[in-house]
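Asks: No letters, just coordinates:
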């Protein structure tokens, strides 16, 4: 009975591999699956006939599979496993008496002898040995270390922020995410322990949009922390104890048309002209998801009625189209030279009749508009006359700005004009500014320089990250004001922030063509000398739990249009890699301005996009909430677009891990020192398995003078500490929810250094929601 069931099983496997392998071969893919299918079918026939040759034929299947697998992927355990798992398990079954005895022979005396399985046993032994060796072989990481030389003796940290405080999203206007505190260092970071935990009370609701996320980095001023929540509550807590001091709810409401329900931070301001202790002498500015900017008294959370209209600035003013939920600010504005400068998020791919991506500067005390810079109408920076509106649908900036007040410049990471995947009819100005870093004059709003990172963007490659500013010491000892700009495609732009000139080379390289007839592609795209962009995906890079779903992914890869990075959108479906999730996203990178090095979390996850002709677009379902995945309607455009991650039949990525790393690079030379897989599948699978595959993540890192980098972000729920020099993980703490925020650090009155992490989850990546703010410190001496 066992041998008949085995024969049937082998026959079914052979048919499946043969059918899929034939399809794959016809698409130009690997012949292995067809050959393996033939081997399984031959083994099945011989088992049915009770021929001992079945063992020999299957030994050939095993050794052939091993040679093919090692040839394709080397000694990568996570790649070898899916290729050999089924083959090895069935081989071991073939060695059992229940199979070997029916295939054996009967002696003249009537004794029954098992068939010899020596060849199969030998090849299985070799396969197991290779598997064991691969488990201890690191074939995916780049090992190395950053220089520990203190290049800048007195680094420019940007602004006058006391060492123990954190005044802006990236600590200072430079956005370095670097703290000069060194009480916590590589020698003692493993002793960190939780000292307090605060819960905001703002939890994800059933009727919330999918991307309801908690991404805030708190500010620390004096002995107070200031933060916001996904539903835009502003909160102050005691920095030493975590006790709530005040809470303000703007009642922003819910709207299913919002694609994002989040708040990355608030903005702190001191009115130096006000009398000490006067009402609203210290302020917190809160952006809301219903497109308001509210000024609050930092001491008690009361509205500062002297600002704008009774304390509230309506950001939808002068928008050409103003459907509720289509425009809002998810990131904190910046304050410089008496102005509060703010951009906004525009819903991706909803409609061509969308609000403007205008950047505006208001008087920080009165709320009066000082200037506006609209990338669709860039020369009109004076406030628009009554009756005029900003240009519709112009590229917007939804991320965080950086400021150099000495140079008088604010640095804006710009997005793309929607629809992101359709480039027809874009104006000359949009073609110039889309997906770029722009330096604007703080006083007038005029653009001083622009560096585009993608030409004629058809892939939603917004510049998502806050540009990081530092003074970069050159080999000859001179110091150059520099800007470090991470991008979704993985390029790191290192520019002279005075004029945008590259400090590390930028080259133009040929890019694929083949756009739809109505559109076009740029013949070249920029590539930076310091880049984390991934290599082109090939069939060998496809993955699965078994050889079967891996084969399906290989077939799907061949069916998609894919000529490498920047393959244009298509009707048949295009592979977009990196996907619009990005190699880097709003979490940006952290920079050590003393050592001139950076630490970041490159992520690699392919997406697919498919254009749908207007006549074939399914109607939006009643009650459907906004999302950047699935079918995006693009109302008013000739095509909708369907997007999502490139997943296999079991809803895991089709591409092999690692999907996420931590990495360190030298900003003077452009050399990547190390790149090590980061994070486990502990919270990605039904069983809590601590396998360190290197998982995707979204969030940002922080660096301290103690040589430690802190990062949550990964889709397993941990806050981790790393040795900045080597990338080695030094400590981790389990979080009660997803850690998709950027950590920060500060000192309290008794001298202790605290590290604070917000854990609230991220709707798009599916991590556990929550409302936690957690502080860690070393044990008291």
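Replies: Happy to help now that I have it. None of the values given here were measured: they were computed from a predicted structure. Numbers count the residues shown, from 1 in each chain.
Asks: contacts, neighbours, all on C-alpha from now
Replies: Noted.
Asks: and the gap between residue 67 and residue 61?
Replies: 10 Å (Cα to Cα, to the nearest Å).
Asks: One more: residue 14?
Replies: For residue 14, the distance to residue 61 equals 11 Å [Cα to Cα].
Asks: now residue 80
Replies: Taken as Cα to Cα, the span from residue 80 to residue 61 is 15 Å.
Asks: Check residue 293 too.
Replies: According to Cα to Cα, residue 293 and residue 61 sit 67 Å apart.
Asks: and what of residue 727?
Replies: Applying Cα to Cα, the value for residue 727 to residue 61 is 41 Å.
Asks: Residue 613 now?
Replies: Taking Cα to Cα, one finds residue 613 at 46 Å from residue 61.
Asks: So between those two, which is more surrounded?
Replies: Neighbour count, other Cα atoms under 10 Å: between residue 613 and residue 61, residue 61 has more, with 22 against 13.
Asks: Okay, and the more buried one sits in which element?
Replies: In the assignment (DSSP states H and E), residue 61 maps to helix 53-73.
Asks: Please name every helix or strand in contact with that helix.
Replies: helix 32-48, helix 77-94, helix 118-135 (3 or more Cα pairs under 8 Å, 6 or more residues apart in numbering; DSSP states H and E).
Asks: Could I get the buried residue list for it?
Replies: If you call a residue buried by 16 or more other Cα atoms under 10 Å, then helix 53-73 has these buried ones: 53-66, 69.
Asks: hmm, back to that, overlap of the contact sets of residue 14 and residue 61?
Replies: Shared contacts of residue 14 and residue 61, defined by Cα atoms under 8 Å, 6 or more residues apart in numbering, are found at 36, 39, 40.
Asks: Pull out the buried members of those residues.
Replies: Buried by 16+ other Cα under 10 Å: 36, 39, 40, out of the shared contacts of residue 14 and residue 61.
Asks: Comparison target below:
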């Protein structure tokens, strides 16, 4: 007997409902068995029953599914309230199935249409709740930052013009603040492209996966100085972007490089207040760090090497390193050095998670003219800072500094953010000196390198919570008067506000108990310091898990229940641990921007959970440090990074790690994943927080949903009250009112903008804002080679 066509549709619909129900029962039952929510299994039972009733041609199927819709809505509201994206993930599949049931009713007027009425009614209720949720942002925190403090001033700029940007962080104070004030909240929406320069340096075959364009230029006088991922140094005309000179250091790109990037160069000239160069050579010079571990001094006027510096214009940073041949490619500097009146102070990164036998994290100071080594601070031998002698080497695998330091020449101190001794996820091998300086800020005397103080942000760090960003130096008004402060953002989201003379906290940071139970052979610290000024989110719960549909949300909930998680500082484990905040950090190398006059900060916190799992290695492999080739030949330089399999040679484990994502690659935690935020440094409070960025460039279809996306890079602020940021995963530069965080303007970039913006006054008097758009290999953003300058139209620009 043949079924009528409409009957066939009903039966087919019933089969689909039954299959969906069975899938939800299976996955929901698994989740319930892990101690999770029963909701998925209950929804599955109702959906399966609806399918069976449809196949049997029972009108009660419609009533049953109307109850499923109402139950799903009640569950969504109970778990997340009127929060649109979590609501959508819980109800999308159920809503679409319900809508199809209404269509079935319309296909056959009469009793079936009447029976579909309750389904239609419940869909209207659910849809109304969804529309209401769309009008709300439950994550938004509104507020206004205070205005300027009477009598407060910005840090002295020495001999530099107010319109210059002479160092990576604006000045050595690292505040990413400009006194140029032509652009204001009233005119920022009129910004337009002034010029567009292409460096010509694009990723090549053989480059590491994390090839990135993380540049922040420096500007002095009428010139800009930039570098590229392959370490070309370039001088540009600050008015037009015209190339003046280019220098190619001809680096050797080794296969074991973890990163290929150049975050910037450093400038030294008469404005710095130091002695003139010998014989008039290179009176102004550019210092270029390279991926093959050289520090090169170039004539700022011509781009030619300064022959009197080091050996023919370069210092070999491998000198003094233990076993340089075996470690080639595992130490170099991706960040520009700090330049003072007479010294250039440089550190370097080492390969993450590769081995217990890696190069030293030594910080060294060289004479800016001759390249002579003046002092060295080796965290493995901190009490001896006089230059090491011939044949001596620095301590292997001591904590390293891979981002830019800050300096206060009036106090005579340089402030160095330090990371972990590698590997990051195991610490059973660490010495007392490693433990003392790991994940800390150290204050060193500029003249001698001697340690003045150390402040540790994470004890016995097992989570890659390096101090990742340049400290910002600002004088803050407190109940005890104005205090010279240091504000240190961290991956974990805490902002440590310290007296930069002594390292004592200005904002309280008490020690609090944290989860225990490290893997065999390791230990955990019983407590960690928690700053009262923080972007740290609440611990994740199962209801925070997300997905584009009910199914991948269910998969994320199962993954959450399978991982060990007791909040921040859950130790790495054999069964797998959830790491939140994740390895990319709430604040990473881009840092924050500080207005020293208003004593406020502008930041772009991001939230992205990771997972890690320790994998025991065979006893005969545990002793191999990785500095020697593995059995059977090969280079021994396996992958080591924030994602994937990391070898951790010399320990009992390797580690598998990466972002916590759903089966279709979406974040497992619900949005928003990125914000802009304003901080009052005087009161030590976060005043506002607004979601920031769209998923336009991360979704298969370019839909500009304003979900708030992660950003890698940092902001700037200006005396005009405007902040700028480019580093979100969508390809935009945005301007904000610093007082409220309100977005004022945005413009589309030609590639990913994972770099810090900067601003300056051009020779014509126009304020220029620079965006670097070259992408980021680890994030998968579009690559490019663009530097784009924005300015107000000439007719709209105020007089300089």
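Replies: Cool, got the structure. Note that the structure is a prediction, hence the values are computed from the model and not measured.
Asks: TM value for the aligned chains?
Replies: Once superposed, chain against chain, the TM-score is 0.97 (TM-score structural alignment, normalised by the length of structure 1); 772 aligned residues with a Cα RMSD of 1.8 Å.
Asks: Aligned to residue 698 of structure 2, what sits in structure 1?
Replies: Counting by TM-score structural alignment, residue 698 of structure 2 corresponds to residue 684 in structure 1.
Asks: what sits against that match?
Replies: So residue 684 of structure 1 contacts 715, 716 (Cα under 8 Å, 6+ apart).
Asks: Would you map the strands across the stretch 501-650 of structure 1?
Replies: Assignment of strands within the stretch 501-650 of structure 1 using DSSP state E, counting those that start in this stretch yields the ranges 506-510, 524-528, 530-531, 574-576, 590-592, 597-600, 607-613, 630-632, 639-645.
Asks: Ok, which of those strands comes nearest residue 732 of structure 1?
Replies: With Cα to Cα, the closest approach to residue 732 of structure 1 among the strands of the stretch 501-650 of structure 1 belongs to strand 597-600: 17.2 Å.
Asks: what's the closest one packed up against?
Replies: Strand 597-600 of structure 1 packs on strand 590-592, strand 661-666, strand 701-704, going by 3+ Cα pairs under 8 Å, 6+ apart.
Asks: which residue ranges form the helices in the stretch 301-450 of structure 2?
Replies: Counting by DSSP state H, counting those that start in this stretch, the stretch 301-450 of structure 2 has these helices, from start to end: 324-327, 432-437.
Asks: Can you say which of those helices is packed in most?
Replies: helix 432-437 (a mean of 18; mean count of other Cα atoms under 10 Å).
Asks: Report the distance from it to the chain centre.
Replies: Helix 432-437 of structure 2 has its average C-alpha position 26 Å from the chain's average C-alpha position, going by Cα atoms, centre = their mean, to the nearest Å.
Asks: what's next to that helix, contact-wise?
Replies: Identification of contacts with helix 432-437 of structure 2 by Cα under 8 Å, 6+ apart yields 379, 380, 381, 398, 399, 418, 421, 454, 456, 459, 460.
Asks: so who does the fifth one touch?
Replies: Going back to what we said before, that points to residue 399 of structure 2. Going by Cα under 8 Å, 6+ apart, residue 399 of structure 2 touches 360, 361, 379, 418, 419, 420, 421, 422, 434, 437, 438, 439.
Asks: Quick one: map it onto structure 1.
Replies: Looks like residue 399 of structure 2 aligns to residue 395 there (TM-score structural alignment).
Asks: Show the contacting residues for residue 694 of structure 2.
Replies: Residue 694 of structure 2 neighbours (Cα under 8 Å, 6+ apart): 704, 705, 706, 707, 708, 709, 729, 730.
Asks: my bad, residue 473 of structure 1
Replies: 151, 152, 479, 480, 596, 668.
Asks: Whichever of the contacts of residue 694 of structure 2 end up buried, select them in ChimeraX.
Replies: Only the buried entries of the contacts of residue 694 of structure 2 go into this ChimeraX selection, using 16+ other Cα under 10 Å:
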select :707,708,709,729,730
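Asks: from the contacts of residue 694 of structure 2, which single one is nearest residue 239 of structure 2?
Replies: residue 730 (27.9 Å).
Asks: Aligned against structure 1, show me the partner of that closest one.
Replies: Taking TM-score structural alignment for the superposition, residue 730 of structure 2 sits opposite residue 716 in structure 1.
Asks: Just to be sure, that match is in a helix?
Replies: No - applying DSSP: H, G, I helix; E, B strand; the rest coil, one finds residue 716 of structure 1 to be coil, outside a helix.
Asks: Give me the helices and strands touching the biggest helix by length in structure 2, please.
Replies: The longest helix of structure 2 (DSSP state H) is helix 5-33. Other elements packing on helix 5-33 of structure 2 under the criterion 3+ Cα pairs under 8 Å, 6+ apart are helix 39-55, helix 84-107, helix 550-562.
Asks: at 7 Å what do you get?
Replies: Applying 3 or more Cα pairs under 7 Å, 6 or more residues apart in numbering; DSSP states H and E, one finds that helix 5-33 of structure 2 contacts helix 39-55.
Asks: in structure 1, what residues pair with the helix it packs on?
Replies: Here helix 39-55 of structure 2 aligns to structure 1 at residues 32-48, judged by TM-score structural alignment.
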